[in-house]
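>>> kindly return the folded structure for what I paste below:
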Amino acid sequence: MEKLAINEHGPQHKQAFDEPLWWSLFSAGGVCFAVILPAVILFIAICLPLGLLPAGALSYERASNLLFSVPGFLFVGAVVCLPLFHAAHRLRHGLFDISVGNDILNKKLMYGAAALLSVLALGLVVAGMLR
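Just a heads-up that it's a prediction; the model follows:
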């Protein structure tokens, strides 16, 4: 969101320097929602129950070993963390559009919650890697 600065020539737009960061996280989260999540749903919710994958393809041991590894860390980052920032950005701009609350406070709450949940999710993966 832009802030208005008033000078002798009238209102002037002041550039928000953090907006490109939030828009890039929004975009990356949207791509993960659109590309990676449907593939995960296809394999876990459709192919596996229908028996289209081998029986041991997603056994507990195999899934646990995959999740608690570096690729699992990247997977959780892509499937959980980036969509959290996507949702936070949508909520923040939605609240701004309907004039609810202060934009600075909404920004801190939305992105803070996304960051906190991301740290929690990635922390759980790291804790599983260290076991």
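>>> switch to C-alpha atoms for all contacts and neighbour counts from now on
Fine.
>>> show me what the biggest helix by length in the chain is packed up against.
If you go by DSSP state H, the chain has its longest helix at helix 103-130. Applying 3 or more C-alpha pairs under 8 Å, 6 or more residues apart in numbering; DSSP states H and E, we find helix 103-130 packed against helix 70-76, helix 82-97.
>>> that one to helix 82-97, inter-axis angle?
Taking axes from the mean of the first three to the mean of the last three C-alpha atoms, to 10 degrees, one finds helix 103-130 and helix 82-97 inclined to each other by 170 degrees.
>>> in helix 103-130, what's buried?
Neighbour-count burial for helix 103-130 flags 106-107, 110-111, 114-115, 117-118, 121-122, 125-126, 129 (criterion: 16 or more other C-alpha atoms under 10 Å).
>>> here's the other one to compare against:
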Amino acid sequence: MINTQPKRSDEPIWWSLFGAGGTWFAMLSPITILVIGLLVPLGVIDKASFDYDRARFFVTHLFGALFIIASIALPMWHAMHRVHHGMHDLKIHTGTIGKIACYAISALFTLIGVLFIILLW
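A predicted model of the protein is given here:
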């Protein structure tokens, strides 16, 4: 029998942040690590292109600021959603308190990323 009065759920919000974070982490984080962590130190990309003035210009530009915030926040939402559901899979039932703790940590890191950008502007 189909329930015509289903209970409202907040899971679509968390699953969308989980999906966005997983996609960001899988697609863009490896490229960022490759460029900043390997190609610049190995000299493939000139270090002058990553000097302080250019980096500050990138971070204070709207698209650069959004990139930094997304690079911090989205993988954190993904990770904490995994932690929340992983605890359930391990039979560690923390209930609403665990859910609030996991998503509060993600929200805190998002806020830290936003504050970081605001302080640089």
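>>> what's the TM-score here?
Scored against TM-score structural alignment, normalised by the length of the second structure, the superposed chains reach a TM-score of 0.88; 116 aligned residues with a C-alpha RMSD of 1.4 Å.
>>> still on that earlier bit, now the buried residues of helix 103-130 of the first structure as TSV including distance to residue 11 of the first structure?
Below are these laid out as TSV (distance: C-alpha to C-alpha, whole Å):
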residue	distance to residue 11 of the first structure
106	24
107	23
110	28
111	28
114	33
115	34
117	38
118	38
121	43
122	44
125	49
126	49
129	54
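>>> what range in the first structure matches stretch 57-70 of the second structure?
Using TM-score structural alignment, stretch 57-70 of the second structure corresponds to residues 65-78 of the first structure.
>>> residues making contact with the matching stretch?
For stretch 65-78 of the first structure, the surrounding residues in contact (C-alpha atoms under 8 Å, 6 or more residues apart in numbering) are 29, 32, 36, 118, 121-122, 125-126, 128-129.
>>> residue 57 of the first structure: which of those residues is nearest?
Within these, the smallest distance to residue 57 of the first structure is 18.4 Å, found for residue 36 (C-alpha to C-alpha).
>>> do you know how far residue 95 of the first structure is from residue 32 of the first structure?
Relative to residue 32 of the first structure, residue 95 of the first structure is positioned 23 Å away (C-alpha to C-alpha, to the nearest Å).
>>> those two: which has the busier surroundings?
residue 32 (19 against 16; other C-alpha atoms under 10 Å).
>>> element containing the aligned partner of that one in the second structure, please.
Here residue 32 of the first structure is matched to residue 24 in the second structure, going by TM-score structural alignment. Assigned by DSSP states H and E, residue 24 of the second structure falls within helix 11-27.
>>> same question, residue 17 of the first structure
Under the criterion DSSP H and E, no helix or strand holds residue 17 of the first structure.
>>> what do we get in the first structure for residue 107 of the second structure?
Taking TM-score structural alignment, residue 107 of the second structure has residue 115 as its aligned residue in the first structure.
>>> contact partners for the residue nearest to the spatial centre of the second structure?
Centroid-nearest residue in the second structure, with C-alpha atoms, centre = their mean: residue 74, separated by 2.0 Å. Taking C-alpha under 8 Å, 6+ apart, we find residue 74 of the second structure in contact with 17-18, 20-22, 24-25.
>>> can you check residue 6 of the first structure too?
Taking C-alpha under 8 Å, 6+ apart, we find residue 6 of the first structure in contact with residue 12.
>>> that one belongs to a strand, doesn't it?
Yes. Under DSSP: H, G, I helix; E, B strand; the rest coil, residue 6 of the first structure sits within a strand.
>>> the equivalent of residue 55 of the first structure over in the second structure - nearest residue in space that isn't next to it in sequence?
Under the alignment (TM-score structural alignment), residue 55 of the first structure pairs with residue 47 in the second structure. Distances taken as C-alpha to C-alpha, 6 or more residues apart in numbering put residue 40 closest to residue 47 of the second structure, at 5.9 Å, once the chain neighbours are dropped.
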